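> What follows is a predicted structure for the sequence shown.
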Amino acid sequence: MSELFSLVAELRRPRLLIRAARAGLQEYNRNRDLKRLTRLADAPSPDRALRLLIEEEARIEATRKAGEAGYSLSRHIELLIAMMGELRLLPRPNGA
């Protein structure tokens, strides 16, 4: 699980995206939001959810960097919010 913390810690995204995600974190509702973001019937465990969210966020980040018209700023922020919310649910690795 510490690899998930490392993956998220190594992300480098524009400051405005991160600030927007932090601002929206208070409104995060995992039962409502995860079902929509992961397109699953039930919310998965936090570690499984985080893995799925990291994969999807990487895809949308590539779309953003390529300047493609299909990029959705709101979806990107929603994914970052969910990643932050799920990360908070994971047990901290030793030394963190």
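That came through, no problem.
> going forward, measure contacts between C-alpha atoms and count neighbours the same way
OK.
> For the helix or strand that contains residue 19, enumerate the helices and strands it packs against.
Assigned by DSSP states H and E, residue 19 belongs to helix 15-24. Secondary-structure packing of helix 15-24 (3 or more C-alpha pairs under 8 Å, 6 or more residues apart in numbering; DSSP states H and E): helix 73-89.
> The structure to be compared is supplied as follows:
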Amino acid sequence: MSDLNSLLSSLRRPRLLIRAARIGLSDYRRDRDLGRILQEEGQTTAHLALDALITAEAEIESIRKAGDVTYSARRHVEILIALMAELKLLPQAPAQSC
């Protein structure tokens, strides 16, 4: 879990992409959107969805950085929205006391 949190906190993306994803977060519905974004059918756990979303986001980020004409900002924002929403579904680790 801490590896996932550190990975996500280390992501550096353009501010506009992050702002758009945060705005779209309120409209995200897992049952409607996750299958379409992952292009898969059926239910999946938050952990499996996060793994797939992290992979998809890394791929689209490399396309963006390469300046490839196949880059879709809309798709990138959709993936980021799903990534943020799925992260919220994970159980939070209890705070460790010193």
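Sure thing, it's come through. Treat the numbers as computed from the prediction; the structure is a model and nothing was measured.
> Got a TM-score for the pair?
TM-score for the superposed pair, counting by TM-score structural alignment, normalised by the length of the first structure: 0.94. Supporting figures: 96 aligned residues with a C-alpha RMSD of 1.3 Å.
> what residues does the following helix or strand past the helix holding residue 19 of the first structure touch?
Going down the chain from helix 15-24 of the first structure, the next helix or strand is helix 30-38, by DSSP H and E. By C-alpha atoms under 8 Å, 6 or more residues apart in numbering, the surrounding residues in contact with helix 30-38 of the first structure are 40-44, 49, 52-53, 79, 82, 85-86.
> for these, which one is nearest residue 64 of the first structure?
residue 79 (13.5 Å; C-alpha to C-alpha).
> Centre-most residue in the second structure?
residue 83 (2.0 Å; C-alpha atoms, centre = their mean).
> So it is in contact with residue 54, correct?
Yes: judged on C-alpha atoms under 8 Å, residue 83 of the second structure makes contact with residue 54 at a distance of 7.3 Å.
> Can you list the helices and strands that the lengthiest helix in the second structure packs against?
What stands out as the longest helix in the second structure, according to DSSP state H, is helix 46-66. Secondary-structure packing of helix 46-66 of the second structure (3+ C-alpha pairs under 8 Å, 6+ apart): helix 73-89.
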